[in-house]
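Asker: let's see this in three dimensions:
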Amino acid sequence: RLFHACPLAALVAQTGDGLDANHLPLLREGEGFVGHVARANPVHALLPDGAPVLAIFRAGDAYVSPNWYPSKAETHKAVPTWNY
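Answerer: As a prediction, the model looks like this:
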């Protein structure tokens, strides 16, 4: 469900020039993914077909204020966090 709801992935690959990261929409296809890279993006020339990559998909996230925690009113001790 996450892939369908949030198809924009950070695609990270090791190339001869070092690490390369791009935000690309990816769609599930069988056991893998399919996407499109613009010709102007050099990653299409840096990666051979079938090269291993890391695709990071993110769902919603938000800042959580220390004031949200009930213990903050009692102890005045709480730290902000990130809900991911």
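Asker: contacts, neighbours, all on C-alpha from now
Answerer: Noted.
Asker: list the buried residues of whichever strand or helix holds residue 19.
Answerer: For residue 19, the host element (DSSP states H and E) is strand 18-29. Within strand 18-29, the residues that count as buried by 16 or more other C-alpha atoms under 10 Å are 20-21, 24-27.
Asker: any idea how far residue 27 is from residue 62?
Answerer: Distance of residue 27 to residue 62, given as C-alpha to C-alpha, to the nearest Å: 25 Å.
Asker: and this one, please, so the two structures can be compared:
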Amino acid sequence: MYIPRANQEDRIPVIHKLMEDQPFASLITMGTSGLFASHIPMVLERDGTPFGQLKGHISRANQQWKEFSPSIAALAIFSGPQHYITPSWYPEKARTAKVVPTWNYAVVHAYGHLKVIEDSEWLMAHLQSLVSIHEASFPVPWKIGDAPADYVASQVKGIVGLEMAIERLEGKWKVSQNRSEEDRVGVAEGLTDLNTDESLAMKALVEQRR
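Answerer: Okay, here's the model as predicted:
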């Protein structure tokens, strides 16, 4: 990924937090039919290694698990807050008019070699983890045990697990760092005025990177 120095994020805890906050990843592999992507929730496990590992699953009917090349590293992309930035928010516009629109965003690329897991105990443990994470905010969290055991077993037979020991992480936070302090304030104020979940999430990132 192209990352200008001003946009580079190297802090692993910051990168990990985005991956956990935005766990729906684009998993891209190279295989016999070329590039292939699946869009799946992934669980980051901080296992004591420098970058951690990712776990996920896909349908057994999805050909990606059958045809990807194990010798070629896979790429999992995690996308964080993003927003259009109008040049009208820059005070510089009134002075010189030398401004153009842009798009702010935060993104993480995780690289590693994939391993296919078909063991039912591994799959059940992975699903328990996935459900526990994403049901935690509900007043009455749903549990796998709420479904009939034979139904769950039939569903597990229809998936395969994927495990990636992360070998490299790239973080890019493009959040108006290249603008003057005055322009960054203008961006933050403009995003505040929009008052949407997306604009406020980007405003927070712009203000954090001053």
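Asker: kindly provide the TM-score of these chains.
Answerer: Once the chains are laid over each other, their TM-score by TM-score structural alignment, normalised by the length of structure 1 reads 0.86; 84 aligned residues with a C-alpha RMSD of 1.8 Å.
Asker: sorry, back to before: the strand holding residue 19 of structure 1: how far from the chain's middle?
Answerer: Averaging C-alpha positions (C-alpha atoms, centre = their mean, to the nearest Å) puts strand 18-29 of structure 1 9 Å from its chain's average.
Asker: quick check: next helix or strand after it?
Answerer: Counting by DSSP H and E, the next helix or strand C-terminal to strand 18-29 of structure 1 is strand 32-35.
Asker: that following strand vs structure 2, average distance?
Answerer: For strand 32-35 of structure 1, the mean deviation from structure 2 after alignment is 0.6 Å (mean C-alpha distance after the TM-score superposition for structure 1).
Asker: so that strand corresponds to what in structure 2?
Answerer: Here strand 32-35 of structure 1 aligns to structure 2 at residues 53-56, judged by TM-score structural alignment.
Asker: which helix or strand lies directly C-terminal to the longest helix anywhere in structure 2?
Answerer: Ordering each helix of structure 2 by length in residues (DSSP state H) puts helix 120-135 first. Tracing the chain past helix 120-135 of structure 2, the next element assigned as helix or strand by DSSP H and E is helix 149-156.
Asker: which stretches in structure 1 count as strands?
Answerer: Assigned by DSSP state E, structure 1 shows strands spanning 8-15, 18-29, 32-35, 54-57, 62-64, 81-83.
Asker: nearest to residue 48 of structure 1 among those strands would be which one?
Answerer: For the strands of structure 1, proximity to residue 48 of structure 1 was assessed by C-alpha to C-alpha; strand 8-15 is nearest, at 9.5 Å.
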